[in-house]
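>>> quick check, what structure comes out for this input:
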Amino acid sequence: MTPAGPLTVQTTTDSADKAAALARGAVEARLAACAQIAGPVTSVYRWAGNIETAQEWQVLFKTTAARYPDLERHLLAAHDYETPEIIATEVVAGSAAYLSWITAGTAAG
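Predicted coordinates for the structure are as follows:
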């Protein structure tokens, strides 16, 4: 089942400046109504056969299912990770006014 409504989309990057650039680029392009940056966080993951530990910043975008494909393309093009985290989660409930704001903030215009 493909989501039809609002989404939150998460990615991570290795600096606050890169996180800010990803957030600003998506909001300026109306691919997300807003983006929140949190960090640093410590990530532990397997990469190229090794267990790695890194300091990262999380970026959480508020968007719509209709804008997700363009947001994903934007993140893949703008991100410097070989395989960036891009995870979308459907918003199943929320303030009607806020959800409308997300839709308006991502409308082409």
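>>> CA only for contacts and neighbour counts going forward, please
Will do.
>>> longest helix of the protein?
Secondary structure of the chain read by DSSP state H shows that its longest helix is helix 16-28.
>>> show me what counts as buried in that helix.
Using 16 or more other Cα atoms under 10 Å as the burial criterion, the residues of helix 16-28 that qualify are 16, 18-20, 22-23, 25-27.
>>> nearest to Glu72, of those?
For the buried residues of helix 16-28, the residue nearest Glu72 by Cα to Cα is Ala26; the value is 9.8 Å.
>>> count the neighbours of the nearest residue to that closest one once chain neighbours are set aside for me.
Spatially, and ignoring its direct neighbours in sequence, Ala26 is nearest to Ala32 (5.6 Å; Cα to Cα, 6 or more residues apart in numbering). Neighbour count for Ala32, taken as other Cα atoms under 10 Å: 29.
>>> would you do the same for the sequence below? I want to compare the two.
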Amino acid sequence: MASIVIAQTTVDDETKAYEIARGAVEARLTAGVQIDARMTSFYWWKDAVQHEREYRLSFKTTEEKIAALRAWVHEQHPYEVPQWIVLPTAGSSEEYLAWVVKETTTE
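Modelled structure (predicted):
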């Protein structure tokens, strides 16, 4: 049986966040994407602590689609090393799982 995963990335441009979100849904690689309100991220990059205002994108997809989604998002992503975190889910309803599977099926 399929299971749902949540994949996350961040981008520093709101328009780019919308483009990636919409494109991933249109490509049926994810059933839906949530874009969190602008936040501040601190991180190490090029031997210094950096900070950016960013938007977090959370993709709801299946384990079967995660590799294709990752490849697609990385092609679209403006960062040299995009954040890519995949979180398992537990206790998802059968109805929600069925919806995610249906919306990520291209047949």
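>>> list the TM-score for the superposed pair.
Aligned and superposed, the two chains score 0.95 in TM-score terms (TM-score structural alignment, normalised by the length of structure 2); 106 aligned residues with a Cα RMSD of 0.9 Å.
>>> which one in structure 2 is aligned with the residue nearest to Ala26 of structure 1?
For Ala32 of structure 1, the aligned position in structure 2 is Thr30, judged by TM-score structural alignment.
>>> helices of structure 2, start to end?
In structure 2, the helices defined using DSSP H lie at 14-26, 66-76, 94-103.
>>> which stretch among those helices comes nearest Ala48 of structure 2?
Closest among the helices of structure 2, once you apply Cα to Cα, is helix 66-76, at 23.9 Å.
>>> now do the contacts for Arg46 of structure 1.
Going by Cα atoms under 8 Å, 6 or more residues apart in numbering, Arg46 of structure 1 touches Glu52.
>>> what do you get if the cut-off is 10 Å, keeping everything else the same?
Arg46 of structure 1 sits next to 52-53 when contact means Cα atoms under 10 Å, 6 or more residues apart in numbering.
>>> and it, what pairs with it in structure 2?
Under TM-score structural alignment, Arg46 of structure 1 pairs with Trp44 in structure 2.
>>> next one: Gln58 of structure 1
Per TM-score structural alignment, Gln58 of structure 1 is aligned with Arg56.
>>> which non-adjacent residue is nearest that match?
Thr10 (4.4 Å).
>>> longest strand of structure 2, counting residues only.
strand 48-62 (DSSP state E).
>>> for Ala78 of structure 1, which non-adjacent residue is closest in space?
Nearest non-adjacent residue to Ala78 of structure 1 (Cα to Cα, 6+ apart): Leu22, at 7.0 Å.
>>> was I right about the one you found contacting Pro84?
No. Counting by Cα atoms under 10 Å, Leu22 of structure 1 does not reach Pro84; the two are 12.0 Å apart.
>>> list residues touching both of those two?
Joint contacts of Leu22 of structure 1 and Pro84 (Cα under 10 Å, 6+ apart) are 11-13, 75.
>>> matching the residue nearest to Arg56 of structure 2 against structure 1, which residue comes up?
Under TM-score structural alignment, Thr10 of structure 2 pairs with Thr12 in structure 1.
>>> and for that match, the neighbour number?
Thr12 of structure 1 has 26 nearby residues by other Cα under 10 Å.
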